[in-house]
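Asks: What follows is a predicted protein model with its sequence.
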Amino acid sequence: MTKLSVNINKIATLRNARGGNVPDLLKVATDIQRFGGQGITIHPRPDERHIRYQDARDLKAVVTTEYNIEGNPQHNFIDLVLECKPDQVTLVPDAIGAITSSAGWDTIKNQEYLTEVIQEFQKNGIRTSIFVDPILEMIEGAKKTGTDRIELYTESFAHQYSLGNERGIDPYTKAAILANELGLGINAGHDLSLDNIKFFKENIPSLLEVSIGHALISEALYLGLDNTVNMYLNKLK
């Protein structure tokens, strides 16, 4: 079964919009795991507009499943990850001020940089994953960095699927086949939802984990958080 890691950035956004501690980020993380979620993902950004660095530290005590911290490996982020020692770090090439992730790494151009960062995390017992587009050259480049896993950036698939184009999955299937041949673990995320997750999972061989935040939290407004988490789990079986 593909694991479901729930990104709780949007819970932090809602909390920060009003101040105070409602909703309680730590309680939500605890509840998601109690409902069956198999991991908690956060993506702190330098301006701390949703997840704060202190949240990352506080969550360490309540995440009992898999703790995944995503972000651009700049100096402060690297220090935070080494302090928190999550189960997994996912490296994402976010531009400063970006609203959300918009592209995977150029693993060829950034190979030396990524290799250095990955080695530092692995030396500290942290599994590494890097955000990549479904481009075969980028998958091959990822392998050369020494990363444990890749996370396929799925915005293009989600857009094409919403238009009724199921062939939009093809580059992802080919990328996954190559990743498997190279011995890379496969994660995926971005714009995956209840509408498309089952089809995506069925067409990606050996998909280990999906990280879903915006869609899941939005769907939970109508369906309830417990129900939504379990609907995802059923589709990922």
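Replies: Arrived safely, thanks for sending.
Asks: okay, CA-based contacts and neighbour counts for the rest of this
Replies: Will do.
Asks: Pull the contacting residues for the most centrally placed residue in the chain.
Replies: Closest to where the C-alpha atoms of the chain average out (Cα atoms, centre = their mean) is S211, at 4.1 Å. With contact set as Cα atoms under 8 Å, 6 or more residues apart in numbering, S211 has these partners: 4-7, 41, 187-190.
Asks: take the one below as the second:
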Amino acid sequence: MKPFSPASHAPEFPVAPHKTALSVNVNKVALLRNTRHLDIPSVRRAAEICLQAGAQGITVHPRPDERHIRADDVFELAALMKDWPDREFNIEGNPFQNLMVFVHDLAARGLPLHQCTFVPDSEDQFTSDHGWNFPEDAERLRPLIEEAHDRRVRVSLFMDPVPEAMAAAKAVGADRVEFYTETYARAWGGPEKLKALSRFTEAGRAAAAINLGVNAGHDLNRDNLTEFLAAVPGVLEVSIGHALIADALEQGYAATVQDYLRCIDQAFVSA
């Protein structure tokens, strides 16, 4: 088997080296659509408008029960991404459930998949709420990471902000980690905010020290995003769904995406 190297798979987002990319998670559009039978609102159209507005990627998390994103959505969105060769498609999910099926099938169909984010959620879990544990999860993750690499797909591991776990994630073959940020979002605006944020800063530094890429997601929003990015070094991508789609109900997709991009820009202006 040919050894995998990061340079052999999909290129990084076409942004400045320090700039964070915005990947829009469209799961909540699918959740609303699934309450009726007329394909309204359109998940594909939502993704297209977000890309037109400047989002650098689209994220989906297709769970086995298809309570929001369905298998057909995954393939339709992957086909859409062929028209946007400078943007990225990221699929989140548990690799011990249905995620690897999509990794294999997209490759077999010649459809783009740039990144898969391994998330340790159970089939009936309300939402993702914790990261992988090391060393407990290491050996069972390793062969699945290799499978994704064989198909030239970058792998990000959903992780809690634990600095000492960064080396373990790197050792098992991950290209990136995605910090689970709900603990920061819950603390934002309260007396524990700086303490919560410092954990992410330390974990980001630990990842940077070993050349492990950092993504972030879960309950980031227009209020807390700029401060997070200013404090955590080298965040390559934020994946935002719930808050962004909620804001879009009031502002529209395009204006909302542009608002989040301004939040990202502000983090680097103030840095």
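Replies: Ah, there it is. Predicted model only: the values in this text are computed from it and were never measured.
Asks: if we can go back for a sec, dump the contacts of S211 of the first structure to JSON lines, plus secondary structure, distance to D133 of the first structure and neighbour count.
Replies: Listed next are those as JSON lines, based on DSSP: H, G, I helix; E, B strand; the rest coil; distance: Cα to Cα, whole Å; neighbours: other Cα atoms under 10 Å:
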{"residue": "L4", "secondary structure": "strand", "distance to D133 of the first structure": "20", "neighbour count": "23"}
{"residue": "S5", "secondary structure": "strand", "distance to D133 of the first structure": "20", "neighbour count": "25"}
{"residue": "V6", "secondary structure": "strand", "distance to D133 of the first structure": "21", "neighbour count": "25"}
{"residue": "N7", "secondary structure": "strand", "distance to D133 of the first structure": "20", "neighbour count": "25"}
{"residue": "T41", "secondary structure": "strand", "distance to D133 of the first structure": "20", "neighbour count": "26"}
{"residue": "N187", "secondary structure": "strand", "distance to D133 of the first structure": "12", "neighbour count": "24"}
{"residue": "A188", "secondary structure": "strand", "distance to D133 of the first structure": "10", "neighbour count": "23"}
{"residue": "G189", "secondary structure": "strand", "distance to D133 of the first structure": "11", "neighbour count": "19"}
{"residue": "H190", "secondary structure": "coil", "distance to D133 of the first structure": "11", "neighbour count": "22"}
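Asks: give me the stretch of the second structure that stretch 171-179 of the first structure matches.
Replies: Using TM-score structural alignment, stretch 171-179 of the first structure lines up with residues 199-207 of the second structure.
Asks: Just the residues contacting the matching stretch, thanks.
Replies: The contact list for stretch 199-207 of the second structure, computed with Cα under 8 Å, 6+ apart, reads 161-164, 166-167, 179, 213-214, 231-235.
Asks: Stretch 63-72 of the second structure now?
Replies: Residues from elsewhere that reach stretch 63-72 of the second structure (Cα under 8 Å, 6+ apart): 27-32, 34, 60-62, 93, 97-98, 123.
Asks: Now the buried members of the residues you listed.
Replies: 27-32, 34, 60-62, 93 (16 or more other Cα atoms under 10 Å).
Asks: Now, those that are in helices?
Replies: 27-32 (DSSP state H).
Asks: can you give me the strands for the second structure?
Replies: For the second structure, the strands defined by DSSP state E cover 21-25, 57-60, 88-93, 115-118, 154-159, 176-180, 213-217, 235-240.
Asks: Find me the equivalent region of the third one in the first structure.
Replies: The counterpart of strand 88-93 of the second structure in the first structure, using TM-score structural alignment, spans residues 66-71.
Asks: swap in the second one?
Replies: Per the alignment by TM-score structural alignment, strand 57-60 of the second structure matches residues 39-42 in the first structure.
Asks: mean distance, that stretch to its aligned residues in the second structure?
Replies: In the superposition against the second structure, stretch 39-42 of the first structure averages 0.2 Å from its aligned positions (mean Cα distance after the TM-score superposition for the first structure).
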